[in-house]
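Q: below are the sequence and a predicted model; questions follow.
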Amino acid sequence: MSRIRTAAFAIVAVLLPLPAGAAEQVNVYTYRETKLVQPLFEAFTKDTGIAVNVISASSGLEQRIKAEGDKSPADVLLTVDIGRIDEAVQAGITQPIGSAVIDETVPPRYRDPKGHWTGISMRARVIYAAKDRVKQDAITYEELADPKWKGKICIRSGQHIYNNALFAAYVAKHGEAKAEEWLRGLKANLAQKPSGGDRETARDVAAGKCDIGIGNTYYWALMMNNDPDKKPWAEATKVILPTFAGGGTHVNLSGVLLAKHAPNKANGLKLIEWLAGEKAQQIYADANYEYPIRPGVPLNPTIASYGKLTADSLPIAEIAAQRKTASTLVDKVGFDN
């Protein structure tokens, strides 16, 4: 059976010092860069007096927590993408959050029906289109398999977790047979072998190697605002929010889970609930260029410039349930070959 491939990298531990006089603490394992989440945790400590100790890694945190067993210091796992969220649950390292605050704040489709995870922000899988060559401002995901785009699409590996989630959403929407047909059509329209990341996709669109590429919303904002070397790639492209036919734009999550053997469970719950609050949502949205999960929180101006996001109504848990099928189809059609 095909499997979803993830790279293995060394774990880097970054422990934030315990503030003087702080009697309480919470231990967070995270896939986000420490510099991106540290302002968030500093604000939490200021509000609650609870110190946050952080271990950051690019991969392998689920395996680490599982190996640590009931001696694991992890209280909370802060992660990205439904793929990693689901992998943590399947590894048996989580427990139900059981928070009325989360249930009241986070829309049901962005929470685990069994309570093991909740989203705290969203990103959309969108189109980076060449400003000078693509005149249309609306595209459906289904349309990506239309022969009119033959030789004009760039994308990273079909087995990458971001694309796996999109393909899984297509399976959930249309069924396995139609998803396979669509993937074959999308593959036939590729300008080159899937490679690189979302930034490189924008680079190749800007260079004229393709007219449209598929990427996450926040990468474009990061290139435009935070990376002068890559800003020309963003300036040469525009972001189009695609939709499913009769539906909305595919979104994925940054999510948080409560560790099964959390030694500071009460503080872990306080952090999870705080992350869903207005202050944290605004900090997180601005630091990471993501969409707040909490209704009514203002968008970062760059993200707002993409236009109104109408997120698809498909529950994220239903997408997670189709991940293995999507991965199998990628191999079956030879998408990355």
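A: Right, received. Where do you want to start? Residues are numbered from 1 along each chain as shown.

Q: only C-alpha atoms for contact and neighbour calcs from this point on.
A: OK.

Q: what's the neighbour count on residue 128?
A: The number of residues packed near residue 128 is 32, by other CA atoms under 10 Å.

Q: just checking, what packs against the strand or helix carrying it?
A: If you go by DSSP states H and E, residue 128 is part of strand 117-130. Helices and strands touching strand 117-130, by 3 or more CA pairs under 8 Å, 6 or more residues apart in numbering; DSSP states H and E, are helix 198-206, strand 212-216, helix 217-226, strand 237-240, strand 251-259, helix 278-288, strand 291-292.

Q: pick out the residue closest to the middle of this structure.
A: The residue lying closest to the centre of the chain (CA atoms, centre = their mean) is residue 81, at 3.5 Å.

Q: settle this for me: that one is touching residue 255, isn't it.
A: Yes - judged on CA atoms under 8 Å, residue 81 makes contact with residue 255 at a distance of 7.4 Å.

Q: picking that back up, can you put the helices and strands packed on strand 117-130 in a markdown table and add mean neighbour count?
A: What follows is those, written out as a markdown table (neighbours: other CA atoms under 10 Å):
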| stretch | mean neighbour count |
| --- | --- |
| helix 198-206 | 24 |
| strand 212-216 | 26 |
| helix 217-226 | 20 |
| strand 237-240 | 22 |
| strand 251-259 | 26 |
| helix 278-288 | 19 |
| strand 291-292 | 27 |
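
Q: this is the comparison structure:
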Amino acid sequence: MHRTSLDFRLWPMGVIFLAILLVAGCSEDNTPTQLTDEESEAVEPTAARTRSVVVYAASSNSQIGPVLEAYTTETGTKVNLVVDDYAKLVAKIERSGGGSVADLFIATNVGDLWHAVENDIYRPVYSTLVADQISENLRDAEKLWHALSIRARIFVVNTNLADAAQVATISDYGSLGDERWRGKLCLSSSSVQGNRSLIAYLIKSHGVRNAELIVRRWQANLATTIFDDDSELLQAVADGRCPIGIVDSNDLAMFTRDRPDAPLAAQWFAAGSPVYLDVTGAGVTRHAENPDGATALLEWLTSGQPNALFAVLGLEFPANPDAPVDVSIERWRRYVADPMSVSELGYFQEDAAKLAERAHYP
């Protein structure tokens, strides 16, 4: 069994971006071809594109694009990239049926990865190299997808408003239901996938009844109305509308990168309790025209430096435990990863949605 804890090493962001620029500058234009909707559904079959791989990605082009460019530079393999909303990409794959032109499909959270598995999007990848690079708790039990990057669902505090002594007592997610936080908590919508999967995590960890009690206590402690997304929540905490909230670690990292003077800090559990991890993952599609090429790309994406490149562009942690991590989030490496398999949380997604509805958590 591979390691289930994250032993992060450091690699400054500047070094990583310099590496990208140097690699890209040593060759002709290797930028992945961005396909339109019509083009993505009219890619020629395998015989006509044996040296190309088609990637469908729900992640942003700014995160995956430079990494695929480096792959083409290193291997000579052309990559056709389609970036779109998850639901639209799945619809394209399902419309094409057995003639799918997507070889590799990247989804950005556990909920979407579970949905893709349920809709028979992926095929198993029996690669010893990928298995050696990605720990068991960060991949599907049937090897249908493997994590590329990791982020944690954490607390963000306004350092000017939050009482340091109270913050120091936070021991787990249930702590924000304590009466001491009455009228002080900010939450984003339960439809935010990070919250939906966090509720699934609570159900898996504590059972439905106790998980619902935690969510109801959160609701009782709200400082203001529910926000549509984490970006709005971060703005509210920074502006002082509430001293504490729950967000993804990469969203906080991006916000403070753009606003370094914002009075925000990440809060990890005082007792070293595990935090919920979400992942961006990738898998070879069931009807891939070029499955061997897609598998080779997945092996490369999960290897050390390429995995670090992908993670740093999203200010996330690499899924490969031996890949270096960006120095800007080094101070957050002290969290302890829960050895629970993230793929197991897919089974609790529907229960999480029902719980949120019962608790009147919009």
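A: Structure received. Quantities reported herein were computed from a predicted structural model and do not represent experimental measurements.

Q: TM-score of the superposition?
A: Aligned and superposed, the two chains score 0.88 in TM-score terms (TM-score structural alignment, normalised by the length of the first structure); 316 aligned residues with a CA RMSD of 2.2 Å.

Q: tell me roughly how far the strand holding residue 128 of the first structure lies from the second structure on average.
A: In the superposition with the second structure, the average deviation recorded for strand 117-130 of the first structure is 0.7 Å (mean CA distance after the TM-score superposition for the first structure).

Q: residue range in the second structure corresponding to that strand, please.
A: The alignment of strand 117-130 of the first structure onto the second structure (TM-score structural alignment) spans residues 145-158.

Q: and residue 228 of the second structure, how far is that from residue 188 of the second structure?
A: Applying CA to CA, to the nearest Å, the value for residue 228 of the second structure to residue 188 of the second structure is 6 Å.

Q: between these two, point out the one with more neighbours.
A: Comparing residue 228 of the second structure with residue 188 by other CA under 10 Å, the one with more neighbours is residue 188, at 23 against 15.

Q: the more buried one - nearest residue in space that isn't next to it in sequence?
A: residue 227 (4.3 Å; CA to CA, 6 or more residues apart in numbering).

Q: tell me which residue of the first structure lines up with that neighbour.
A: Aligned partner of residue 227 of the second structure by TM-score structural alignment: residue 195.

Q: on that earlier part again, please say which position in the second structure the residue nearest to the centre of the first structure maps to.
A: Residue pairing (TM-score structural alignment): residue 81 of the first structure is matched to residue 109 of the second structure.

Q: that match: what's it in contact with?
A: Shown in contact with residue 109 of the second structure (CA atoms under 8 Å, 6 or more residues apart in numbering): 193, 194, 278, 279, 280, 281.

Q: and the third one, what's its match in the first structure?
A: With the correspondence set by TM-score structural alignment, residue 278 of the second structure lines up against residue 252 in the first structure.

Q: doesn't residue 316 make contact with that match?
A: Yes - the pair residue 252 of the first structure / residue 316 is scored as a contact, 7.3 Å apart, by CA under 8 Å.

Q: which residues do those two both contact?
A: Taking CA under 8 Å, 6+ apart as the contact rule, the neighbours common to residue 252 of the first structure and residue 316 are residue 82.

Q: who are the contact partners of the equivalent of residue 152 of the first structure over in the second structure?
A: Under the alignment (TM-score structural alignment), residue 152 of the first structure maps onto residue 184 of the second structure. By CA under 8 Å, 6+ apart, residue 184 of the second structure lies in contact with 221, 222, 223, 242, 243, 244.

Q: hmm, try it at 6 Å
A: 223, 242, 243 (CA atoms under 6 Å, 6 or more residues apart in numbering).
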